[in-house]
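>>> sequence below, structure please.
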Amino acid sequence: MRSLLCALLFICLFPFLVKSLIPSLNDDILGLIVFKADIRDPDGKLSSWNEDDDTPCNNWVGVKCNSGSNRVSELVLDGFGLSGKLGRGLLRLQFLQKLSLAKNNLTGSVSLSFTQLSDLRVLDLSENGLSGSISSDFFSQCGPLRSISLARNKFSGSIPESLGSCSTLASLNFSGNQFTGLLPLGVWLLRGLRSLDLSDNMLEGEIPKGVEDMNNLRAISLRNNRFSGEVPEGIGNCLLLRSIDLSQNTFSGGLPSTMQRLSLCNNLILCKNGFTGEVPEWIGEMRSLETIDLSENNFSGKFPDSFGKLQSLKILNVSKNAISGSLPEAMSKCINLRAFDISHNSLTGNLPSWAFKLGLQKVLFSDNRLSGTIDNALSSSMENSRKMLLILDVSQNKLSGEIPSAIGDFGSLQLLNMARNAFMGSIPANIGQLKNLNVLDLSENQLNGSISSEIELVSSLDDLRLEKNSLDSNIPLSIGDCASLKFLSLAHNEIIGPVPASLAKLTYLQVVDFSFNKLTGTLPKQLANLVHLQSFNISHNQLQGALPSGGFFNTIAPSSLSGNPSLCGAAVNRTCPTVLPKPIVLNPNSTDATLGPIVPQAFGHGKKILSISALIAIGAAAAIVIGVIAITVLNLRVRSSVTSRSAVALTFSGGDGFSHSSSMDSNSGKLVMFSGDPEFSAGTHALLNKDCELGRGGFGAVYRTMLRDGRSVAIKKLTVSSLVKSQDDFEREVKKLSKARHVNLVGIDGYYWTPSLQLLIYEFVSGGNLYKHLHEGSGGTHLSWNERFNIILGAAKGLARLHQMNIIHYNLKSSNVLIDGSGEPKVGDYGLARLLPMLDRYVLSSKIQSALGYMAPEFACKTVKITEKCDVYGFGVLVLEIVTGKRPVEYMEDDVIVLCDMVRGALEEGKVEECVDSRLQGKFPSEEAIQVMKLGLICTLQVPSNRPDMAEVVNMLELIRCPLGSQDELGDFSS
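Next up, the predicted model:
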């Protein structure tokens, strides 16, 4: 039996034994197969890797072999879409010289010691999702390693000291990771290094003097780290340097003069640091320079004449410094210059004419002190130069005069910004010749006249800004032919006439600002079809009539409509007048048997006839008065009835008071408790004594008392008794409400019924209401961000539970959200409208008028059904109230601030983070707070169907607090 087993085992292992006897087929094939087994290959790129195929050198994709030894020497699988972790199979490829797995989706840490591969010369693991720290001995035995790239992964921690022992390294790229700490000193001693890229990490420290020994260095990039100190003089000894990028660090001091020795240097990028002093004259000696970027430093003084020597220069950026004086004429010798940015400095003098003769593609002079006209500078340009200019920005200077018609000759312009100057006169009519223009900004000047109808010829225009001028004509109908337009601002002008219907043709339009003009007429209904519209400001005009219905206009902010007293619709809270036929007025003096209609006489002649609008107003006022009188009478009847019976029915001294039978007489009622002791404890005060009162609301007052078992309860006395349902309906509704049990709902423990008095018995919540915590805090205490977020989430869960049981709250506000002793929110006062069938939505609105600002707009519209979405609207307002610490509506001395409009406006301006309660003093996660406020705005959309339901709100809040992308166990969400 044993011999049989041995024979079978030998047969099974025979193929592997054969391979083990042939070194050329053994470790390499086995290593590759094991490597493949450890990873995922969703695109099947490695389908040719077949373990039964003994010729990987010829047939396996990505595999190359040494012709002499027939062993695998290269494995290049760049961009194969592979995922998973690096397995140990690679370590069996003992003759491997190049391993490149770039641009895949590999994850996990690099625990393998590639130093075991003694022939490895190139290691490229860039552009994956690898993470973790690099072990201290990872580079302890580099062997002949010449190039290593771990770029654009997620490595963290410090760079190991052992890297300094890789003396043969010629290229080192660790860019785009999260490395921290000091760079090992040994790196600066790698004399064979030609390329060093450590950009986009969090490394710190200074560049040591030892950099002078890196004689072979061709390129160095330390961009976007935390390196500091001065650039050492020794950098001038790296004579082979062709590219230097030290941008976005905290380097300081002046530039070492030894750098002028770097005659081969093409790129000098030092932007976003703290360099000081004058821009060095000696830079003009670095004759090979093609790119110079010294922007966003503290350079001062005059612009050096020596830059005129740089005839290879293509890109020059010295913006955001403190350079003064005028630009030297010597710059006209920079014949290859294509982009020149000297914006945000303190230049004076005229616009240099040479800038328009060199064939520049980008010219940026914005935010300086340039003055004079631009006629000569533009008209002196050559025809070839005009064809090359793509970007011209001379904004925020002191330029004056008219905009010359020569501007129309620069037919290749894509951006023209002449804003915030003192240009006057009209806009050149030939502006339509700029057919490639994407952005035209002539705002904040003194331009007048009309907007050229030739604007239609600029079909590529997507951003047109003409605000804050003195334009005084109509908006041209041809504006509708600017098919690419996304942003249109004509605000603060004297523009007259209607908003053209052709505007509706601009299907990409996102932002429109026509505010502070003299526009008249009605808004075209077709504007509702602009599906990408985000903002449409027509405030402070003379527009009238109804807004377009549907689309963006159902959610438009009221602040975008203010100052147009004749506009109507839900967004401006002004009902549009019903269109009625003209009244027929019979002439009483006519003897004609037909008694035909006649036109009323003019005002002041004959009898005065009231207008239709006046009659409607009078009728509406009369209806309101009658309604108020009726409600007042009903309440007076309730109070008198309650007063006459309260002495018997409500006093619980000595145990008398509530009868527990279902029968009723004039002196007793029915008390039902859903749980616990149905008896109230004895006491000396009346149950509804003023001393026990906790507060009052639209539906009644709330009192505190105690059950015999020692448990406190809150009792709400309904003050709308005559409107309550019959006893059977009342009891059925209360029992349904009592079943809505949830940790975030105030539980209903029972009720008391008489025909003239109804009480609801709630659990007592000790921590007070949210309103007091937000607006009446004392002693410097206030809710933290976590407390606020938990209250928002808890209230959302409570409302979601109500909606699950088909219960609408109707009266959500911060005073109806209670906080228990452990800080848990509990929503109270829900579903009371179900008990009051005689209340229509207008009477109901008056009853909950203390909830001003929380009420959904559908309350004001008879044709819109009231659904649970009215609670979603109120919740959205509540969210904004909690985050901002401001009331839904705040009355100032001469203004009324509506919270929703304020936050929505801040969001449009990119300043929504400034709305967060200042008492938090920055101690909150800004991204989380912004997302919560955006959710609040979504909940307050004008159209109910556009609002989410509360279950969706709960899910969104939980995602905001714990986004999927941050959970390590789910991996990289983006992948």
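>>> please make it C-alpha for all contacts and neighbour counts, starting now.
Fine.
>>> what sits up against stretch 455-464?
With Cα atoms under 8 Å, 6 or more residues apart in numbering as the test, stretch 455-464 has contacts from 431-441, 478-489.
>>> now do the strands in the stretch 701-850 of the chain.
Secondary structure of the stretch 701-850 of the chain, counting by DSSP state E, counting those that start in this stretch: strands at 712-718, 748-754, 757-763, 817-819, 825-827.
>>> any chance of JSON lines for those, columns mean neighbour count and distance to residue 135?
What follows is these, written out as JSON lines (neighbours: other Cα atoms under 10 Å; distance: least, Cα to Cα, whole Å):
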{"stretch": "strand 712-718", "mean neighbour count": "21", "distance to residue 135": "63"}
{"stretch": "strand 748-754", "mean neighbour count": "22", "distance to residue 135": "62"}
{"stretch": "strand 757-763", "mean neighbour count": "21", "distance to residue 135": "60"}
{"stretch": "strand 817-819", "mean neighbour count": "24", "distance to residue 135": "51"}
{"stretch": "strand 825-827", "mean neighbour count": "28", "distance to residue 135": "49"}
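>>> to residue 447, which of those strands lies closest?
Nearest to residue 447, of all the strands of the stretch 701-850 of the chain, is strand 817-819, at 55.3 Å by Cα to Cα.
>>> sorry, back to before: how about the strands of the stretch 701-850 of the chain in CSV, adding distance to residue 201?
Listed next are the strands of the stretch 701-850 of the chain as CSV, based on distance: least, Cα to Cα, whole Å:
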stretch, distance to residue 201
strand 712-718, 59
strand 748-754, 58
strand 757-763, 56
strand 817-819, 45
strand 825-827, 43
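>>> to compare with the earlier structure, here is another sequence to fold:
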Amino acid sequence: MQFMETSIFLLFASAFFLVVNSSEPPFNDDVLGLVVLKSGLIDPQKSLSSWNEDDISPCNWVGVKCDHISNRVSELNLDNFSLSGHIGRSILRLQFLEVVSISNNNFSGEINSVFGGFGSLRVLDLSNNGFFGEIPDEIFRQCRVLREISVAGNDLSGLIPYSITSCASLVKVNVSFNRLSGGLPYGIGGLSGLESVDLSGNLFEGEIPRGLESLYNLEYVDFSGNNFSGWLPENIGNCLMLKYVDFSNNGLFGYLPKSLQKLGSCSSLRLRGNLFSGELPDWIGDLKSLTTLDLSMNSFSGQVPDSFGKLQLLNELNLSNNQFVGSLPESLASCYNLMELDVSKNHLTGNFPSWIFELAVKSISLSGNKFVGKIEYPPLTSMAASFQNLRFLDLSSNALSGEIGYVVGNLSKLEYLNMSKNYFEGPVPTSISQLNSTLVLDLSDNRLNGTIPFEIGRAASVMDLRLAHNFFTGEIPLDIQNCSYLTNLDLSWNNLTGPIPSGFADLTYLQNVDLSFNHFTGSLPRVFTNLSHLIVFNVSHNNLEGELPVGGFFNTIPLSSVTGNPSLCGSVVNQSCSAVHPKPIVLNPNAPDSGNSALSSNTRHNRIILSISSLVAIGAAVFIALGVVIVTILNMHARASMMNAAAALAFSGGDDYSPSHGTEANYGKLVMFSGSTDFAAGTQALLNKDCELGRGGFGAVYRAELQDGRFVAIKKLNVSCLIKGEEDFGKEVKTLGSIKHPNLVKLEGYYWTSSLQLLISEYVSGGSLYSHLHERQFETCLSWQHRFNIILEIAKGLAHLHRLKIIHYNMKSSNILIDCSGEAKVGDFGLARLLPTLDRYILSSKIQSAMGYMAPEFACQTVKITEKCDVYGFGVLTLEIVTGKKPVEYMEDDVMVLCDMVRGALEKGRAEECVDSKLIGNFVVEEVIPVIKLGLICASQVPSTRPDMEEVIRILELIHNPSEVQEELE
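Next comes the predicted model:
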């Protein structure tokens, strides 16, 4: 690369000499430097097309800014251009360069020390690329004017160079989300101009340096997600300018230093996930600029200070997972701007704090405490703001009593309502019909009675309905079939009677149904076999009778799901059903002409039957014959299309602009983003059945060899529901082809005709993760360390997609490929972009083909599909890797749902038993348990409770210190 760059430079230098000695005005060093720089870059989107070597000045080029006085290049901003390649020494020709920003690209390799050769550089931003290795010491050797540096979101390791302490002009340092380790350089406190320091998401350790206290200009400090230990610096409050403080998810302990009281300008204080203890001091109320206070997941004790009421700008208060006692102070009612309140999992007591409903909060969690008494709703006039804003309400696991109250129906925008594990009684209010935005409704484990109101069918968005362990009577209301997005339904342990409505068959998204321990009668409707997503259907311990449905899920329904119904019959319960005979025909002897007339009538009847039977038989024969003809024609057409496609692939050109030989109607268009386009085996083996690697929702995948010896994978897409136009198809595929990351399968090209589309990607030789986990073809077992690395690599690939605002939609083990070095690569990403619209039914049937990975929000049209659906699939995938079990497994007498099985084992303290038996004696418990917990958190039913993938990476990096991870996840 060095030799090539030198050659290119000499070539352009010669051209420069000729221009200088001609009558034309010369171009300057900036043009020469940038043109040579461009020659070393890969620019898939042609973002640098305006960089023309014939121009005299580069000041009008994309991404280039010049000083208006000297007319020399002062800024180079190439953010979000999907660039990769090599940045060489030619950039040093830009002698007046002050700003270099190449963030959110695909650069990889080690950071070139050439960036340290600029004496005039003020800003250097290399964030969100794929750089690895150590931060070069040379970057900070000539940093006399360097003010900002960011290398965030890469894969850097090692220490922060000590030379950074000589950069006296530094104002902002961001090295977040890498794998940097060790302690901070001694002397960091000498950088008195520092205003912002972000070290989050790394592996830093040791105590927080005392020199931090002398950074009097510091406004932003984020040390979260590391391994720091010890006390907070006693005099940290001397940094009077601090506005944002985050030391979350470390191993810090002790009391809060009193000097924090001085931070009157601080708006955000986050100390989550540490080992802080003691009572909260009253002086916290003096931090009147606070908008966010997060002290969750520590060991704080005592009462919640009454002084919190002074924090009238407070927007978010999180005190969960501590040891607070007493009642919540009523002074919090003065926090008029409070939007999120979480005090769950403490030891709080007293009556339900009704003043909460007087605030405009969006999220309230009081679960896991000891609140008692009835919910006293204030007048509607004073709670209107709250009822308009509230999205999340969790009152579970307390000792609340009384009736739920009709007023709850006014929570019209509520998405999550959990009042389970209390002592509520009385009927479910009919106003529940007004909860038309609610996704999760959990009233289980109470003392509710009466009938289930038919109005529940108007809560049409409900996906998860839990009414188990109550005293409900009567029949299941037929209106429940109007909840068309219902995924989970639990009515077990009640006194319900009557038949199970056949309308359940219309609830096509149903996955888990538990109707056990009731008094249902009648038979199970046969139409239930149409419920294609069923995982659990438990009707045990009822009074059902008749034959079990045959087909679909019911062919393998476990015995435990139907036991306790003595009159049920079928192969599952090992009880044969009595034969059903048609009733005999009884002739009326008193009818006129009862002899020959009756015989004649019967004869005519038989002739009619024979006539109809004959017609049906003839019609069926004709239909079959036509079908054979049609299928034959289609097969011939398909073979012709494939032959034309293969011919096109063999003869067409090698880049975006190479013309195809022949007409497009006959051959189509082949586009390869780089490399050879000639296939070694010619056209014969291109889409050969013998070369098929597998099939998925979008089509079959084949292996083919190029003439340069490389193998590629070719996906033959199913054309139905895909973008039909070549321009739109090409645009979307080129976007996907520009994505490059070590943990993503690279898309190398495509082929298009109106009837056939192919995607060409790199061939990953190590097979799929599914094969390694579940098939016998791989003799060696994945070690625990290898599995952990795979989980982390999947997370990194997925996080990179999310940074680019691309949702994968189809996270499953068969879409994770293992290369020859054992590294994981995420494949089949972004294929939903080839659909004309984001139709959930198509996604469910075409993309989410594997049972168990689909996020529950796919079932609800009113819920926005976000990156959190990928997080759900990642959570299931994580559990699959740890346990070696599929997300759903059908056994002889049971159905195993992986998430439920692992969660149940964890609650019983037996999570170790879930680990793949192949790893027994060869895994680290302190690592496995936090990974299991992380998987369960990611696979939460509620999207808002799942972490984003950047946070997942940070947690995985922390796994190497089990004690801190335990605090993070418990």
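>>> care to give me the TM-score?
The pair, once superposed, lands on a TM-score of 0.60 when counted by TM-score structural alignment, normalised by the length of structure 2; 630 aligned residues with a Cα RMSD of 3.6 Å.
>>> follow-up on the earlier one: may I see the ChimeraX selection of the buried members of the contacts of stretch 455-464 of structure 1?
Remark: buried members of the contacts of stretch 455-464 of structure 1, expressed as a ChimeraX selection using 16 or more other Cα atoms under 10 Å:
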select :431,432,433,434,435,436,437,438,439,440,441,478,479,480,481,482,483,484,485,486,487,488,489
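>>> which of the contacts of stretch 455-464 of structure 1 fall in strands?
Those of the contacts of stretch 455-464 of structure 1 mapping onto strands are 439-441, 487-489, per DSSP state E.
>>> mind listing the helices for structure 1?
All helices of structure 1, identified by DSSP state H, fall at 2-20, 27-38, 56-59, 375-379, 383-388, 612-649, 727-738, 770-775, 785-804, 841-847, 869-884, 899-908, 926-939, 950-961.
>>> most neighbours per residue, which of these?
With neighbours taken as mean count of other Cα atoms under 10 Å, the helices of structure 1 reach their highest mean count in helix 869-884, at a mean of 26.
>>> could you list every helix and strand that that one packs against?
Packing contacts for helix 869-884 of structure 1, counted by 3 or more Cα pairs under 8 Å, 6 or more residues apart in numbering; DSSP states H and E, involve helix 785-804, helix 899-908, helix 926-939.
>>> superpose on structure 2 and give me the mean offset of the shortest one.
In the superposition with structure 2, the aligned residues lie an average of 5.2 Å away from helix 899-908 of structure 1, counting by mean Cα distance after the TM-score superposition for structure 1.
>>> pull the distance from that helix to the chain's centre.
Between the centre of helix 899-908 of structure 1 and the centre of its chain there are 13 Å (Cα atoms, centre = their mean, to the nearest Å).
>>> and the angle from that helix to helix 869-884?
For helix 899-908 of structure 1 against helix 869-884, the angle by axes from the mean of the first three to the mean of the last three Cα atoms, to 10 degrees is 60 degrees.
>>> what's near enough to touch the residue nearest to residue 534 of structure 2 when sequence neighbours are not counted?
Nearest non-adjacent residue to residue 534 of structure 2, counting by Cα to Cα, 6 or more residues apart in numbering: residue 511, 4.1 Å away. Contact analysis of residue 511 of structure 2 by Cα under 8 Å, 6+ apart lists 487-488, 533-536.
>>> as TSV, the helices and strands packed on helix 869-884 of structure 1 with distance to residue 737 of structure 1 would be great.
Conversion of those to TSV gives the following (distance: least, Cα to Cα, whole Å):
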stretch	distance to residue 737 of structure 1
helix 785-804	9
helix 899-908	31
helix 926-939	25
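>>> now for those, which one comes closest to residue 40 of structure 1?
helix 926-939 (34.5 Å).
>>> what does the closest one contact?
Helix 926-939 of structure 1 has contacts (Cα under 8 Å, 6+ apart) with 872-873, 875-880, 883, 900, 903-904, 912-913, 916, 947-948, 953, 957, 960-961.
>>> mind listing what's buried in stretch 583-603 of structure 2?
residue 598.
>>> hang on, the earlier thing: to residue 83 of structure 1, which of the helices of structure 1 lies closest?
Residue 83 of structure 1 lies closest, by Cα to Cα, to one member of the helices of structure 1: helix 27-38, at 9.2 Å.
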